[in-house]
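A.B. asks: sequence? don't have it. structure:
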């Protein structure tokens, strides 16, 4: 098996996980912020992943990406890999692979990455006292398989917004950074695609991780690790990567969670699709905890955002999240000096989405995560709700230039509603995305030139 040598001081291959279905959106951000190129071949998109070249000098920019969940250094990859027929032969192949990798170079790049590596934490546990450390097992026999954390890309995470949180304000300081001289404690996580391989995920992790420990003398720590090696056994490929993030980059902004809380990374991708321009008025009429307008106010600060919801608790959570970010600048906005900070250009309101207290043609962009009809509402209710909100959205957006990006798992209902209201909306693009294991749709809409009248409000406004 030929293994290319990793050059940690030169150009390396980076893999980033992203919401499945939004790979092209993430590729656009990578090309503009990391590669400074418009070459469509500069980034390779696969299911739930984007691959590109980078250097150690770009690590700071890598960790500032808004569209991706986790970052990985590609150590070794084999396309068209033929798995041995027997389990013994497969284990021997993995041992040979571990022996041929230059782990000193891997360690060197890992240390380059340490200043940007945030310690693992759960946002819902911020401000709580840390629990007592578990007793660490240091035997190679304890290297287990599978990354069971919820930080992976959305092709395997729990249902979108499965977090639960009380409406209690949270105190927080900056997340701790792993010390540069910290000894290495590691674990191996194996992801197996399909069942054609002669070896299981636990067996692969045990063999591969045990060999790594024999070579490097690194300490095995399944919970308090600071280095994670990921082994992916594809259908006809094999890949070894080093995790450059110990937790997903989507763990930002939100400290007060609801029943369904959208990932900020997914929110960013939806906003990016709308091509937001300076001065745009952006509205999320069903904001929930405010992931979409908060992400927009942080990334596109030269606009004004309005977040509203009919549910009192949801509007309260959104307001609490905004207030928390205004008070804790370092949590959400690395680029704002605390001494010269400005509050987010975002207002929250409680309103009825089907009867918005806004003038006609007053908004430029609408971005919203609609109720799927599972944990919130029902698909029966959606049959009346979707047409009503689409018509009201059409009324408040500017004809011809207005845009909307809507996420829902109830695709049949929204397609019927859009068909009935095609005089107001045209569908520019649809994406099939994986949200917590559910196949949902992202609908990018463009406002037509036809106006929508609501006499009892428009007449009153014209009289003023």
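C.D. replies: That came in fine, so what should we check first? It should be emphasised that the depicted structure is a prediction, and the values quoted were computed from it without experimental measurement.
A.B. asks: use CA for all of it now, contacts and neighbours both
C.D. replies: Will do.
A.B. asks: tell me which residue is most central in the protein.
C.D. replies: residue 265 (3.2 Å; Cα atoms, centre = their mean).
A.B. asks: could you look up the SS state of that one?
C.D. replies: helix (DSSP: H, G, I helix; E, B strand; the rest coil).
A.B. asks: once you drop chain neighbours, what's closest to it?
C.D. replies: Nearest non-adjacent residue to residue 265, counting by Cα to Cα, 6 or more residues apart in numbering: residue 67, 4.8 Å away.
A.B. asks: against that first model, consider the following:
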């Protein structure tokens, strides 16, 4: 038996992911998803370690209803000691932890080899570039997403180590980690409870207590309803992606946004307020057959995005540019998917009122999205009702874009779908994130502008060396099919006021 922890409100997404990938029986409650998989093999264990919505995955030692034991301290202690006395569950946990260590060690060796190879290629490339004339290199300041991969990801690989090779054949060492809430929190001496439970586990499992540098932790979660005990498979959370150096948005939430958008092969995916490009990186790492375009009004944020992409080592098919999300420089009906963790006056202050901000933003989204395009916005719960009202009032099948690129607001909506993640049954599709998520499909639009269609070869020849952001910004070009031929991923440094030019 395993259980995985997830952010509140994301349990149903984790349950769906486990069900799809492992075909296991599942149940979930209160930030935890339980699943049973008998006779697990290395392939299935790798699948567990690749879960995208999970924070951490545990081998379950004990899980029982605690509601009958919260009123008497002695009854509670007798129950938990009895539950932790069996030896079979520790043998299973021991075997799974060691299997996980073998997988992680092999992945680390492979990752280190790839990093060394990439560094050697980049060193040779840097020498070649230094031999070129200065005028040629100064013509366009370009940053290749792969050429900046200078730091070995040793911190991630090392921190995700479960066992060291030196202790592989020895007894596992452990320490206790207890979290208690509810009525029992005031009645229990956590320090003494940790000592007593640790002694009982040591006797039953044969593991040794080590407080400073243990191989594993035994985690105990106690509340008025349940007691859950488990051993995490990895030291670091699965949500800490090895390919993201500086995460702005939490990676599981970014993955859920991409999942809701239903990214398809060949889609153009935009994030008009990309920040550090967490959403774009998460999208590309899982849906690689799409083209990703990120922009932000802040030069500092786009620099961070480029550094993140460079550090990841992923050869992303996409572009990063400086642009205002409220005045997107892209042609009408050019994006298949728009993803955005929009500001809502907390970490990032908006210049106008939320009503005016989202009115302008939704108009731009509606203009840039293709007919039947998809958009997923991450917003605060307080703004969901207001944003949905604006969506309903601004979208209609008969809506037109005028010659200035502005939308004629008309009434009624063509298609609006709200995804709300709350604690609910797994089969319930109306679920919503902690901050809330708005996911809607755009109705059909009549195009006023006429675009000159260009073949993929014409597009590649005409725009060799030009950024895809500039390509999309041109009102006389249609990118249909052109980006399949792979513009090299790079970032052109633009001043905050310049933006991509047509």
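C.D. replies: That came through, no problem. None of the values given here were measured: they were computed from a predicted structure.
A.B. asks: quick check: TM-score for this pair?
C.D. replies: After superposition, the two chains reach a TM-score (TM-score structural alignment, normalised by the length of the first structure) of 0.73; 379 aligned residues with a Cα RMSD of 3.4 Å.
A.B. asks: let's verify the residue opposite residue 72 of the first structure in the second structure once aligned: helix, strand, or coil?
C.D. replies: The alignment partner of residue 72 of the first structure in the second structure, by TM-score structural alignment, is residue 58. With three-state DSSP as the basis, residue 58 of the second structure sits in strand.
A.B. asks: residue 106 of the first structure belongs to a strand?
C.D. replies: No - checked against three-state DSSP, residue 106 of the first structure lies outside a strand; its state is helix.
A.B. asks: check contacts around the equivalent of it over in the second structure.
C.D. replies: Correspondence of residue 106 of the first structure to the second structure, assessed by TM-score structural alignment: residue 93. The contact partners of residue 93 of the second structure, taken as Cα atoms under 8 Å, 6 or more residues apart in numbering, are 59, 60, 61, 231.
A.B. asks: one more time with 6 Å, if that's ok
C.D. replies: residue 59 (Cα atoms under 6 Å, 6 or more residues apart in numbering).
A.B. asks: ok, it to residue 280 of the second structure distance?
C.D. replies: 36 Å (Cα to Cα, to the nearest Å).
A.B. asks: is the residue of the second structure most remote from its centre in a helix, a strand, or coil?
C.D. replies: Here the second structure reaches farthest from its C-alpha mean at residue 74, the gap being 43.9 Å by Cα atoms, centre = their mean. Following three-state DSSP, we place residue 74 of the second structure in the helix state.
A.B. asks: likewise for residue 13 of the first structure?
C.D. replies: strand.
A.B. asks: do I have it right that it meets residue 55?
C.D. replies: No - at 8.6 Å, residue 13 of the first structure does not count as touching residue 55 under the criterion of Cα atoms under 6 Å.
A.B. asks: what's the counterpart of residue 383 of the first structure in the second structure?
C.D. replies: Checking TM-score structural alignment: residue 383 of the first structure goes with residue 355.
A.B. asks: would you mind finding the match for residue 232 of the first structure in the second structure?
C.D. replies: In the second structure, residue 232 of the first structure lands on residue 221 (TM-score structural alignment).
A.B. asks: so which elements touch the one helix or strand its match maps to?
C.D. replies: Assigned by DSSP states H and E, residue 221 of the second structure falls within strand 216-222. If contacts are counted by 3 or more Cα pairs under 6 Å, 6 or more residues apart in numbering; DSSP states H and E, strand 216-222 of the second structure sits against strand 173-180, strand 226-232.
A.B. asks: please identify the most buried of those strands.
C.D. replies: For those, average neighbour numbers computed from mean count of other Cα atoms under 10 Å are highest in strand 226-232, which has a mean of 21.
A.B. asks: what about it, how far off from the first structure?
C.D. replies: Comparison of strand 226-232 of the second structure with the first structure after fitting gives an average deviation of 1.7 Å (mean Cα distance after the TM-score superposition for the first structure).
A.B. asks: from the chain's centre, how far out is that strand? Work that out for me.
C.D. replies: 25 Å (Cα atoms, centre = their mean, to the nearest Å).
A.B. asks: what lies in contact with that strand?
C.D. replies: Contacts of strand 226-232 of the second structure (Cα under 6 Å, 6+ apart): 57-66, 218-221.
A.B. asks: of the residues you listed, select the buried ones using a PyMOL command.
C.D. replies: Those of the contacts of strand 226-232 of the second structure that count as buried under 16 or more other Cα atoms under 10 Å are selected in PyMOL with:
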select buried, resi 57+58+59+60+61+62+63+66+218+219+220
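A.B. asks: show me which of the contacts of strand 226-232 of the second structure is closest to residue 179 of the second structure.
C.D. replies: residue 221 (5.0 Å; Cα to Cα).
A.B. asks: for that closest one, give me its contacts.
C.D. replies: Residue 221 of the second structure touches 179, 227, 228, counting by Cα under 6 Å, 6+ apart.
A.B. asks: residue 23 of the first structure - nearest residue in space that isn't next to it in sequence?
C.D. replies: For residue 23 of the first structure, the spatially nearest residue (Cα to Cα, 6+ apart) is residue 45, at 5.9 Å.
A.B. asks: residue in the second structure paired with that neighbour?
C.D. replies: Checking with TM-score structural alignment, residue 45 of the first structure has residue 28 as its match.
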